[in-house]
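A.B. asks: build the 3D model from these lines:
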Amino acid sequence: MLCGQAIPTASRSGDLKIGGGFSTANSDYGPRFNGGGAYFDYDFLPHIGVTGEFHFVQGPNNLYEKTYEVGGRYYRTYGRIAPFAKVLYGRGVFNFPTLPDGFTANLAYNLIAVGGGADFKVKPYLYVRADWEYQEWFNFAQSSLSPSILTIGAAYRFR
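C.D. replies: Purely as a prediction, here's the structure:
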């Protein structure tokens, strides 16, 4: 007749963070490229979620790499630190150097990326992130492009 269990009074379907930061890339095509990035994380299960990223890094002579990626992430929480690993698939746009006649080539390629990093909880709603990513662009100029990108940034966690 009596039940000792309580019914949950509140629940939510997931945890959303949106952020951005400074990115620097070690490109195969030239010197270091610098720029920025934005990302979101949506964690729908304990330790498992979805992540989406955008990077825009630019080098000399109007060279740039722009990427749009989405994939899965696995994370753990140890106090205020939450390390994570990620696997992403996306599209990259590469802007080749400006030619003497003023023309540029701007081509898009599919890519995969793996990486990881850590979020540090500053406040319940504010996280600071250090993130590293290795990308492999397919069929880039009859070869491949494999930049590695380091991003330092911050995110807001919606509660």
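A.B. asks: C-alpha from now on. contacts and neighbour counts both.
C.D. replies: OK.
A.B. asks: who's in contact with the spatially closest residue to V93 that is not a sequence neighbour?
C.D. replies: Counting by Cα to Cα, 6 or more residues apart in numbering, A108 is the residue found nearest to V93 once chain neighbours are left out, at 4.2 Å. With contacts defined as Cα atoms under 8 Å, 6 or more residues apart in numbering, A108 is in contact with 91-94.
A.B. asks: number of nearby residues for Y127?
C.D. replies: Using other Cα atoms under 10 Å, Y127 has 22 other residues around it.
A.B. asks: what helix or strand does G153 sit in?
C.D. replies: strand 148-158 (DSSP states H and E).
A.B. asks: what's that strand packed up against?
C.D. replies: Applying 3 or more Cα pairs under 8 Å, 6 or more residues apart in numbering; DSSP states H and E, one finds that strand 148-158 makes contact with strand 15-26, strand 126-140.
A.B. asks: what angle sits between the first one and strand 126-140?
C.D. replies: Counting by axes from the mean of the first three to the mean of the last three Cα atoms, to 10 degrees, strand 15-26 points 50 degrees away from the direction of strand 126-140.
A.B. asks: hmm, back to that, mind checking which of the contacts of A108 land in strands?
C.D. replies: 91-94 (DSSP state E).
A.B. asks: selection in ChimeraX covering whichever of the residues you listed are buried, please.
C.D. replies: To isolate the buried members of the ones in strands among the contacts of A108 in ChimeraX, using 16 or more other Cα atoms under 10 Å:
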select :91,92,93,94
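A.B. asks: the structure of the following sequence is requested for comparison with the preceding one:
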Amino acid sequence: MDLVTRLPPRIRDLNLSGSQFGNEHCNALVSRLPQLRSLELWRTHIERDAVIRLAHRLRCLEDLDTDIEFKATQIKMLEYHTTLKKLRCRWNGMISTRLCLTSSLQVFSGRFLRNSPEGPSAELFYFWTREAPLPAPSQLAVSCITVRCGPPDLNDYDSPMDSD
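C.D. replies: The predicted structure is shown next:
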């Protein structure tokens, strides 16, 4: 994922959902975006343990949003993260945690769609594609990635312009 190495380093919110992002891209992400605060990883190729390691390496991370299923012990591991506050994931059973925990199953079940401050940035996409298999990396030429940058410095020419 050469794109990660070309992202502006001031990015604070990053959506890599629906991309070919996998375990092998974590080092580049941590190196390029150490100030990342919000990360969305739905329908990617990253494994559960790699997400936990990635979260701990992103020391400013406050919000992690994924469709991965975590076990209670793994959610407890994420509690040790000093800045993480919000976690959206799948899990089974009762979980007691200091994190603001939300179930990503609400999106997959269709009980929770838009018109709410909760939810992934493209939750209708995730709902309608929940049963479609992810394409192999060779089948996608371009990834769809959404980024939001922090406030640019006066002479910050690396920050992308807002097209809205």
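A.B. asks: quick TM-score on the pair, please.
C.D. replies: After superposition, the two chains reach a TM-score of 0.22 (TM-score structural alignment, normalised by the length of structure 1), with 69 aligned residues with a Cα RMSD of 5.9 Å.
A.B. asks: the helices and strands packed on strand 148-158 of structure 1: which one's closest to H55 of structure 1?
C.D. replies: Nearest to H55 of structure 1, of all those, is strand 15-26, at 7.3 Å by Cα to Cα.
A.B. asks: following element in sequence after the closest one, please.
C.D. replies: Heading C-terminal from strand 15-26 of structure 1 (DSSP H and E), you reach strand 33-45.
A.B. asks: who touches that following strand?
C.D. replies: Contacts for strand 33-45 of structure 1 (Cα under 8 Å, 6+ apart): 13-27, 49-59, 64, 151.
A.B. asks: try 6 Å this time
C.D. replies: By Cα atoms under 6 Å, 6 or more residues apart in numbering, the surrounding residues in contact with strand 33-45 of structure 1 are 14-25, 49-59.
A.B. asks: re earlier: in TSV, list the contacts of A108 of structure 1 along with distance to Y156 of structure 1.
C.D. replies: Below are the contacts of A108 of structure 1 laid out as TSV (distance: Cα to Cα, whole Å):
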residue	distance to Y156 of structure 1
R91	26
G92	26
V93	28
F94	30
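A.B. asks: for the helices and strands packed on strand 148-158 of structure 1, give me JSON lines that also has distance to I81 of structure 1.
C.D. replies: Supplementary listing: those in JSON lines, determined by distance: least, Cα to Cα, whole Å:
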{"stretch": "strand 15-26", "distance to I81 of structure 1": "15"}
{"stretch": "strand 126-140", "distance to I81 of structure 1": "9"}
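A.B. asks: quick one: which of those strands is nearest G117 of structure 1?
C.D. replies: strand 126-140 (4.2 Å).
A.B. asks: now the element after that closest one, going C-ward?
C.D. replies: Following the chain from strand 126-140 of structure 1 toward its C-terminal end, the next helix or strand by DSSP H and E is strand 143-145.
A.B. asks: have a look at structure 2 and report its longest helix.
C.D. replies: For structure 2, the helix with the greatest residue count under DSSP state H is helix 48-57.
A.B. asks: which of the residues in that one are buried?
C.D. replies: 48, 51-52, 54-57.
A.B. asks: export those to TSV and append columns for distance to S103 of structure 2.
C.D. replies: Output for these, formatted as TSV (distance: Cα to Cα, whole Å):
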residue	distance to S103 of structure 2
R48	16
V51	16
I52	17
L54	20
A55	18
H56	21
R57	23
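A.B. asks: closest to I75 of structure 2 among these?
C.D. replies: I52 (8.8 Å).
A.B. asks: elements contacting the longest strand anywhere in structure 2?
C.D. replies: Across structure 2, the longest stretch assigned as strand under DSSP E is strand 63-69. With contacts taken as 3 or more Cα pairs under 6 Å, 6 or more residues apart in numbering; DSSP states H and E, strand 63-69 of structure 2 sits against strand 38-41, strand 86-90.
A.B. asks: of all the ones you listed, which one is nearest T146 of structure 2?
C.D. replies: That would be strand 38-41 among these, by Cα to Cα, at 9.6 Å.
A.B. asks: how about the closest one: buried residues?
C.D. replies: For strand 38-41 of structure 2, by 16+ other Cα under 10 Å, it's 38-41.
A.B. asks: tell me what that strand is packed against?
C.D. replies: strand 11-15, strand 63-69.
A.B. asks: can you give me the angle the first one makes with strand 63-69?
C.D. replies: To tie it back to what came earlier, the one meant is strand 11-15 of structure 2. Using the same axes, to 10 degrees: strand 11-15 of structure 2 against strand 63-69 is 20 degrees.
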